[in-house]
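> Sharing a model that was predicted from the sequence below.
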Amino acid sequence: MSDTPPADDDTVPSARALLKERDYLFFWGTRWTGSFAAQIQSVAMGWQMYALARQTRSVEESAFLVGMIGLAAFLPVFLLTLPAGEAADRYDRKKVLLLCLTGEILSVLALAVATVQGWASPALLLVIAALFGASRAFFAPANTALGPMLVPRRLLPRAIAWNSLAWQTASIAGPAAAGLLVARSAETAYFTTFALYGVSALLVLSIRGNAKPETNPGSRWQLMKEGLAYVWRQKIVFGAISLDLFAVLLGGATALLPVFARDVLHVGPEGFGILRAGPAIGATLVALWLAANPIRRKAGLFMFAGVAVFGLATIAFGLSKSLWLSVAALAVLGGADMLSVFVRQTLVQLVTPDHMRGRVASVSSVFIGASNELGEFESGVVARILGPVGAAVFGGVGAVAVTALWAKLFPDLRRADRLE
């Protein structure tokens, strides 16, 4: 990656220079609050689905329904990813974000009211998950593509790093906060999410700069094909996002945490909150380590190592019978995931030109959505067959196998060196 100049001169400005960019600060705030809210909503819906299903169904059947939330959220992302990327490269990106946040505010409010009134059901949760997926399909590419428009070119490398940090820290804090909130009640988690989405929308409204990209020539279909062709040709981009897809698709043990908390470790909602904090603990420690010791060389090897450790920690979690050993395994899992995600996101954004960012981000988002939401579905299906413990172990073994296979299939990704 060393052939990409980090700025207009030979030096990279300090992070303090970003503090002078008013619009970027509001953007960073909306990126963080929106991601934080989405994490809380996702965790709360999984816990509530399992609690509702266990009233009348077995452990295996209830775990399967938890996985169905992931499938319901993923299908709209898959179906809408190409038009969402094209929209991010054609329309005002700020307006796209506001429309998405409005949809999320209304859907989570409906879910909160239904929970308070006692109307919540597995069917309602699946409908809300589908609406949530449709909104995030358009939110992700517009959000990713907007950030670089709000800073001078010389600050772009710093902005990319801080964009990643916003998403990563929200992914750290969100599940941990959700575990604590659902221990109190599901409606508490939903109303908190509602407030966070509202803050995110206000921050978007505070951005004054131009958010409409330069007009791209060609029809919508031509632009969508161009985005797909670019991702396919850039083997570092394709290898990085597909590695994440298959590794997390197989190793999505965190989707089964409600099952483990209630019927494997028998620790209830309080224990669920502690388990949910496990990945956050590990990810926080690794994030702090990366801040003090940024990766300078052999970035590709670091990413592959992170995915491999992620798989091994998933196996350890599945086999554990102790709450604290499970928390330790989840902490290692979270730290390894943080390492691989940091490298992947930085690599992808650095090699993508600005006029392609929306479409590349949309393709990346469908891969990420597949890894997370379809990973939940895969875990639910396998848990229906092998039970929750067997599903976790199976997923961990699969993640390790994918790491070895991708290291062979994508040598350029394995040899990626500097994150500059």
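Nice, thanks for sending it over. Residues are numbered from 1 along each chain as shown.

> rest of the way, CA atoms for contacts and neighbours
OK.

> just how off-centre is the helix or strand containing Thr169 within its chain?
Counting by DSSP states H and E, the element that carries Thr169 is helix 156-184. How far helix 156-184 lies from its chain's middle: 9 Å, per Cα atoms, centre = their mean, to the nearest Å.

> who does that helix touch, helix- and strand-wise?
For helix 156-184, the elements it packs on are helix 22-53, helix 186-205, helix 268-292, helix 323-350, judged by 3 or more Cα pairs under 8 Å, 6 or more residues apart in numbering; DSSP states H and E.

> Kindly reformat the ones you listed as a markdown table containing mean neighbour count and distance to Ala142.
Below are the helices and strands packed on helix 156-184 laid out as a markdown table (neighbours: other Cα atoms under 10 Å; distance: least, Cα to Cα, whole Å):
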| stretch | mean neighbour count | distance to Ala142 |
| --- | --- | --- |
| helix 22-53 | 23 | 11 |
| helix 186-205 | 21 | 12 |
| helix 268-292 | 20 | 25 |
| helix 323-350 | 23 | 14 |
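
> now the angle from the longest helix along the chain to helix 22-53?
Assignment by DSSP state H gives helix 375-409 as the longest helix of the chain. Here helix 375-409 points in a direction 120 degrees away from that of helix 22-53 (axes from the mean of the first three to the mean of the last three Cα atoms, to 10 degrees).

> Put this next to the previous one:
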Amino acid sequence: MSVPTASSARHDPYAALRIPDFRRYLTARICLTLATRIQGLVIAWQIFKLTNDPLALGLIGLAEAVPSIGVSLYAGHVADSVKRKNIIMAAVVCLLFCALALTWLASPAGLRLLTRDAFYTLPLYAVIFVSGIARGFMGPATFSFMPQLLPDREHLGNAITWNSTTWQAASVLGPAIGGYLIAHLGVANAYAASTMLLGLALLLFGTVASRPLPPAVGAREDLRTSILSGIRFIWGNQLILAALALDLFAVLFGGAVALLPIFAVDILKVGAAGLGHLEAAPAVGSVLMAALLTYFPLRRHAGRKLLWAVAGFGLATIGFALSTNIWLSLLLLFLTGVFDSVSVIVRSTLLHTFTPEHLKGRVSAVNNIFIGSSNEIGSFESGTVARLLGVVTSVVFGGTMTLVVVALTALKADKLRHLDLTPEAVKSE
């Protein structure tokens, strides 16, 4: 039997999973993602049933994005100033209370508040708003905490891929579970399941050992300088800026997820269970691609592959908008997930590889403004355009704009177009 060499160990697809704290972190994150994905599907279904208005679905994204963006830069400063595990625990506690509130609002007593007047959905949007604040603090903390669980940078690429894979795997199960729970047990029980998963996530995060903050570089910065340092870092790095801008506008214009309840009910006529499958289809594609990239990581010509993947995302989005067949729609949503997974992993690799440890919270906060909240703002854009021009036209418009963004980025961003992520190329940057 041959003895494994250091080189072969570096290519072990399970290397990061052999680290106990990293495994516990991933398990907690799976529970958290399952909970939030179930909750997101259920609240979209509930609000659509209450209002029958595509704009109301778009407002869900806006209600979450506004507070998340509002706190992001300060949250990044906090993530680089306070132990990151403490921030994660506090954010999960807040999300747990939000889930309890939604569960109560779906009970007979809570439903009496949702009377049919001008403000009958306001309590639901208020809970979404508070959860947006918690997620605004959660994003920079989890992003910067994950690399601290690794013994060295050799595990980073593998850890990023597994981090994405587990998130997508939970995203596959979450909507499917949520659709099943709505169809068979009702909205209140679906919210209760989300609440229990958040409680489990809190317990699991508690078992992960805390880590000290990375040492700061240079003189101590005042609050304003510290908050703005993440923006200055990204603005001065053309490679990261181009990748973030590409993903921002692609997600902003190309997302059809916010309108899936309308496609499920009015166009494809598959009901709540079918909605769960539609929601899960992109995540199935994402998790399969992420698993493939665990064995065959994107390195050579990564920039070109990223551009082609985002273009594929736009084309699949247009095809989904025009489809009236459930199986074709599921296939096209599956392909959007496949292409999106490439974008997510390349962007995460860029951020983790080229960002100093002591800046990761603040840089992640800017990333959250660019990308994390673009999903919610994209939902608002989709809902608004759908109300003005119709659902199908809205999604076709979004996919077309994604293709335009890819073409402009390919023309203007030479560094991204020629990006390689081979070890030799990364060392030369």
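Sure thing, it's come through. Remember, predicted model here, so these are calculated numbers, not experimental data.

> How alike are these chains, TM-score-wise?
The TM-score (TM-score structural alignment, normalised by the length of structure 1) is 0.91; 406 aligned residues with a Cα RMSD of 2.0 Å.

> if we can go back for a sec, corresponding residues in structure 2 for the longest helix of structure 1?
Helix 375-409 of structure 1 lines up with residues 378-412 of structure 2 when matched by TM-score structural alignment.

> Serialize the helices and strands packed on helix 156-184 of structure 1 to CSV and add fields for distance to Ala112 of structure 1.
Listed next are those as CSV, based on distance: least, Cα to Cα, whole Å:
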stretch, distance to Ala112 of structure 1
helix 22-53, 10
helix 186-205, 5
helix 268-292, 19
helix 323-350, 29
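
> for the ones you listed, which one sits closest to Ala361 of structure 1?
The minimum distance between Ala361 of structure 1 and those falls on helix 323-350, with 8.7 Å, by Cα to Cα.

> So which bit of structure 2 is that closest one matched to?
By TM-score structural alignment, helix 323-350 of structure 1 lines up with residues 326-353 in structure 2.

> And the matching stretch against structure 1, how far off on average?
Taking mean Cα distance after the TM-score superposition for structure 1, the mean distance separating stretch 326-353 of structure 2 from the aligned residues in structure 1 is 1.5 Å.

> Measure how far that stretch is from the centre of its chain, please.
11 Å.

> same thing with stretch 264-276 of structure 1?
In this view, stretch 264-276 of structure 1 has its centroid 23 Å away from the chain centroid, taken as Cα atoms, centre = their mean.

> residue range for it in structure 2?
So stretch 264-276 of structure 1 is aligned with residues 267-279, judged by TM-score structural alignment.

> just how off-centre is the longest helix of structure 1 within its chain?
Chain-centre distance of helix 375-409 of structure 1: 18 Å, with Cα atoms, centre = their mean.

> what comes up buried for whatever helix or strand comes next after it?
Using DSSP H and E, the next helix or strand after helix 375-409 of structure 1 towards the C-terminus is helix 411-414. Residues of helix 411-414 of structure 1 classed as buried: 413-414 (neighbour count, 16 or more other Cα atoms under 10 Å).

> Check the mean deviation of helix 411-414 of structure 1 from structure 2.
Averaged out, helix 411-414 of structure 1 is 1.1 Å away (mean Cα distance after the TM-score superposition for structure 1).

> and that helix, what other elements does it pack with?
Helix 411-414 of structure 1 is packed against helix 235-250, helix 299-319, with contacts defined by 3+ Cα pairs under 8 Å, 6+ apart.

> Tell me the gap between the strand or helix carrying Leu126 of structure 1 and the middle of its chain.
Leu126 of structure 1 belongs to helix 122-146 when assigned by DSSP H and E. Helix 122-146 of structure 1 sits 12 Å away from the centroid of its parent chain (Cα atoms, centre = their mean).

> so what does that helix touch, helix or strand wise?
helix 22-53, helix 59-88, helix 93-117, helix 357-369.

> Out of those, which is closest to Leu126 of structure 1?
helix 59-88 (5.7 Å).

> If we go by neighbour counts, what in the closest one is buried?
Of the residues in helix 59-88 of structure 1, 59-78, 80-88 count as buried by neighbour count, 16+ other Cα under 10 Å.

> before we move on, what about stretch 420-429 of structure 2?
420-421.

> which residues touch the most centrally placed residue in structure 1?
For structure 1, the residue nearest the mean C-alpha position is Ile368 (6.4 Å; Cα atoms, centre = their mean). Listed by Cα atoms under 8 Å, 6 or more residues apart in numbering, the contact set of Ile368 of structure 1 reads 241, 244-245.

> sorry, back to before: list the helices and strands the longest helix of structure 1 packs on?
Against helix 375-409 of structure 1 (3+ Cα pairs under 8 Å, 6+ apart) you get helix 59-88, helix 235-250, helix 299-319.
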